[in-house]
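Enquirer: Got a predicted structure here, sequence first:
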Amino acid sequence: MTHSSAHRSWRDALVVYRQAPVIAMLFLGFSAGLPFLLVFSTLTAWLRDVNVEVAAIGFFSWVGILYSIKFFWAPVVDRLPLPLLTSALGQRRGWMLLAQVTIATGLVGLAHTNPLDGLAAVAGFALLVAFGSATQDIVIDAFRIESAAEEVQAAMASTYIIGYRGGLLAAGAGALYIAALASWYWAYLAMAALVGVGMLTVLMRPEPQRSSLGVQLAHEPRVRAFLRTSRGQPRAWRHLAAWTIGAVVCPFTDFFARHGRKALWLLVFVGIYRISDLAMAAMANPLYIDLGFTLAEIANVTKLFGIAMSITGGILGGVLVVRYGIGPMLVAGALIVALTNLLFAALAVIGDQIPMLIVTIIGDNLANGLASTVFIAFLSSLTSRAYTATQYALFSSLMTLPGKFIGGFSGLVVASQGYMVFFIVASLLGLPAVWLAWRISRDRSLVPANEPATGQAKG
């Protein structure tokens, strides 16, 4: 079949959003987005509102480290069964419910803590929420990949992003409104109650079909080889070592075995695909402020147009992947992210003009929403369904680290060269990703041609 004949109709591309697994990701996305701001900007707003010292507030940014190192405990989440929960709900749903209970517990603890009297307790509960949130992210990614076929992954990523934005809105603007009308106590209790959205979704959706841990380990050549050579050793030690090989070593060796020499290029690509927008992110708000936009203008434009365009971009990305396939859209996503960074350079030249700010926000959020959806679908296609949690956690961590590291030097570039030069440089940083996306899109072993769906997704 030629590539052009593989294109599906627009109607078929849109119908995918009616499938149950796709709709479920809307609510799980909300559950994933809800706790994020509650341990970051919303929490720091609360601490400053009650006159906690700014120097102390700064240390709370370290809570975010848990999100960047989640791949360390992803193998445990991927393979370790939980007492009672796994037998009752399954591996994925059991861990997801435990993570959500952890988040709710941390939020209730925060609600009952006075920052002025127990700042250490606030930090402890914030870490608990972040740990539960990062763990939930691991499980949701695995649940999403295992719940439907590859041709549905982009649509699921799209509804996930929409739900995630809704969670951010609830934890950001929603919590602030409740705190203003009532108190921070009721704000955090309300957020704890909203964790129930994810819990209900877990209870209503079926567990994805996957082989049992024993069956998976039995098919691992490295595990079988170890068991053969370790006969005579204590039984408990052999089982623990076999589990460690299967849960920790095999996910990484599997990726390199499947892709060979291409594996290193794929990891480089994962690391640089979003480097352009992540490197410039820290300088967007300083640019607005230095140009003379008021905080109210920035908030109104970014909320009204930013969120709407991010959602639109996510939906558009899901439809276009179903219509044209991952390969072409992977190139398009990398290209438009790099190009829309030039809008910030133009804004830096034009200055305090609301219409140009609106155009910049629309372009940036539309591009990021589309590119994020396409890239999540691509990462899902790279992930082996035998090791979904571990491999995807590695990909998602690698995806953000280079851009965040380079972004740390963004202020130095702005201070020495100015905003216009900085955003042009940030745009140029995206060109290697465009080239690699083009090369990868031509490799049918990595990005197969888009074929019409042969069956419906599960459930």
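Expert: Looks like it arrived, so ask away.
Enquirer: make it CA atoms for all contacts and neighbour counts henceforth
Expert: Noted.
Enquirer: Break down the stretch 151-300 of the chain into its helices, ranges please.
Expert: For the stretch 151-300 of the chain, the helices defined by DSSP state H, counting those that start in this stretch occupy 175-181, 184-194, 196-204, 213-218, 221-229, 235-244, 250-259, 262-272, 275-280, 284-291, 295-301.
Enquirer: In contact with residue 254, which residues are there?
Expert: Contact analysis of residue 254 by C-alpha atoms under 8 Å, 6 or more residues apart in numbering lists residue 384.
Enquirer: Packed most tightly, which of the helices of the stretch 151-300 of the chain would that be?
Expert: Of all the helices of the stretch 151-300 of the chain, helix 275-280 carries the top mean neighbour count, a mean of 26, counting by mean count of other C-alpha atoms under 10 Å.
Enquirer: Counting by contacts, list what that one packs against.
Expert: Here helix 275-280 touches helix 326-350, helix 388-407, helix 419-428, going by 3 or more C-alpha pairs under 8 Å, 6 or more residues apart in numbering; DSSP states H and E.
Enquirer: and with 6 Å instead?
Expert: Helices and strands touching helix 275-280, by 3 or more C-alpha pairs under 6 Å, 6 or more residues apart in numbering; DSSP states H and E, are helix 388-407.
Enquirer: How far off centre is the helix it packs on?
Expert: Distance of helix 388-407 from its chain centroid, counting by C-alpha atoms, centre = their mean, to the nearest Å, is 9 Å.
Enquirer: List the buried residues for that helix?
Expert: 388-404, 407 (16 or more other C-alpha atoms under 10 Å).
Enquirer: And the helix or strand hosting residue 127, what's buried?
Expert: In this structure, residue 127 is located in helix 119-147 according to DSSP states H and E. Neighbour-count burial for helix 119-147 flags 119, 122-147 (criterion: 16+ other C-alpha under 10 Å).
Enquirer: ok, and here's another one to check against it:
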Amino acid sequence: MLPLGFSSGLPFLLVFSTLSAWLREAGISRTEIGLLSWVALAYSLKFVWAPIVDRYDVPVLARLLGRRRGWMALSQIVTAAGLVGIALGDPQTHLSLTIASALLVAFASATQDVVIDGWRIDAASTERQGMMAASLQLGYRLALICAGAGALYIAEFVNWHSAYLAMAALMGVGLAATVLAPRLDEAAPRERLPFAAAVVEPLTELFRRKGPILIPILALIACFRLPDFVAGVMANSLYIDLGFSKADIANVSKLYGVWIGIAGAFAGGLAATRLGLWWTLLIGAVIAAASNLMFSWLAVAGARLDLLVLAISVDNFAGGFAGSALVAYMSGLTAPGYAATQYALLSSLYALPGKLIGGGSGAVVDAYGYPLLFSATAAIGIPLVILCLVVRRDTTRTAAEKDAEPDGKPALATQPRA
């Protein structure tokens, strides 16, 4: 899980904030950078093709590696090819090639996330999923260091083309993990349902089990990380516009900040154990949104390195804390018989509004400035608190029901795994 987590995390920043830094340095307008962030919508729409990954084989590769590993290998190879395409392009003269390659990376990387989650669910029992998720998270965060700080260092001392070629080579880590991972398909053959049924069944089960409370649950998930995604699009542009060097950004935001985020993630996990899931979710919603006020302060104060360190510390710790709370919450909403597709749906949903609104963030900055953008995203914490209060009874009831089960597994675990 550690190298698979690394492979999962590596492409994300390369089509998100790291690419935004290259585009801004190349003279691309902030409005266009915001619009280009929409290529990452693939991560929010992955539930659409998740049933295909769950039930159909990749020709040739499936015979050699099995269904899960075949999809892993294909998605990793295509991701690497897309990164090479970005490296060979030039945003100033061939922006269309950069966009097309970034879209290919996002689609292949989102597919990889689906299949890795499916493999994780199949590979370990329920009581071992915590350790699997922890290993995945650590690998993911290490990849963020490479794709953030590592790429910026290479771009600073060599060039952007070399940075993206190096990142394409690092996808070999995930490919090696795919080859070494246990082959699970033969032990768990899957029924070949029509595609429509494969999509509809997990959704209808979720609606049937939760009822009307599912509406505020989905609204909470959709808006929970909205402040982080909007900030992620414009943060690097803010740093560049304030005059920070790429080395400063790499040191503070992409290296130091990642470790602060890891600390926040562990703090969120500990809080869920000691305080309970609902309190952790509420705290995460408040601090993740409020942390965006630090960027407003930085935008007003100017290029102060001490304030940059403080802003990154607060934002990354809050983001890591909130991320752990949200993953635990979404995992608790799934039914074992449909866990892979339902988790793909929920994890897609939480990123969708942020991607859509983030696409217009550059236009807001051009019209009103950075302070207003980040202050407005911080205000999202108010409706998030209200939604947390609405779902409190369902959250505590679900947690109590799972705690009361003698084997720690929900009753739906008797259903055949999708």
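Expert: In hand now; what should we look at? Since the model is a prediction, treat every value here as computed from it, not as a measurement.
Enquirer: Tabulate the helices of the stretch 151-300 of the first structure (TSV), appending distance to residue 411 of the first structure.
Expert: Listed next are the helices of the stretch 151-300 of the first structure as TSV, based on distance: least, C-alpha to C-alpha, whole Å:
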stretch	distance to residue 411 of the first structure
helix 175-181	29
helix 184-194	33
helix 196-204	38
helix 213-218	48
helix 221-229	48
helix 235-244	43
helix 250-259	36
helix 262-272	20
helix 275-280	10
helix 284-291	10
helix 295-301	20
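Enquirer: Of these, which is nearest residue 378 of the first structure?
Expert: helix 262-272 (9.7 Å; C-alpha to C-alpha).
Enquirer: so where is the closest one in the second structure?
Expert: Alignment note (TM-score structural alignment): helix 262-272 of the first structure is matched to residues 213-223 of the second structure.
Enquirer: hmm, back to that, show me the one of the helices of the stretch 151-300 of the first structure that comes nearest residue 380 of the first structure.
Expert: Of the helices of the stretch 151-300 of the first structure, the one closest to residue 380 of the first structure (C-alpha to C-alpha) turns out to be helix 262-272, at 11.9 Å.
Enquirer: Taking helix 388-407 as reference, get the angle to the closest one.
Expert: 50 degrees (axes from the mean of the first three to the mean of the last three C-alpha atoms, to 10 degrees).
Enquirer: So which elements touch helix 262-272 of the first structure?
Expert: The contact analysis (3+ C-alpha pairs under 6 Å, 6+ apart) places helix 262-272 of the first structure against helix 388-407.
Enquirer: For the helix it packs on, give me the average deviation versus the second structure.
Expert: Its aligned residues in the second structure lie a mean 2.7 Å from helix 388-407 of the first structure after superposition (mean C-alpha distance after the TM-score superposition for the first structure).
Enquirer: To what extent does the following helix or strand past that helix diverge from the second structure after superposition?
Expert: Remark: after helix 388-407 of the first structure, the chain's next helix or strand is helix 410-417, criterion DSSP H and E. Aligned to the second structure and superposed, helix 410-417 of the first structure gives a mean residue distance of 6.8 Å (mean C-alpha distance after the TM-score superposition for the first structure).
Enquirer: Which residues belonging to helix 410-417 of the first structure are considered buried?
Expert: 410-411, 414.
Enquirer: for stretch 108-122 of the first structure, same thing?
Expert: 108-111, 113, 115, 119, 122.
Enquirer: got it, and stretch 125-137 of the second structure?
Expert: 126, 132-137.
Enquirer: returning to what we had before: how close does the helix holding residue 127 of the first structure sit to the second structure?
Expert: Mean deviation for helix 119-147 of the first structure: 3.1 Å (mean C-alpha distance after the TM-score superposition for the first structure).
Enquirer: which helices and strands does that helix pack with?
Expert: On a contact count with 3+ C-alpha pairs under 6 Å, 6+ apart, helix 119-147 of the first structure meets helix 91-111, helix 388-407.
Enquirer: hmm, back to that, which one of the helices of the stretch 151-300 of the first structure lies closest to residue 434 of the first structure?
Expert: Per C-alpha to C-alpha, nearest to residue 434 of the first structure of these: helix 262-272, 9.5 Å.
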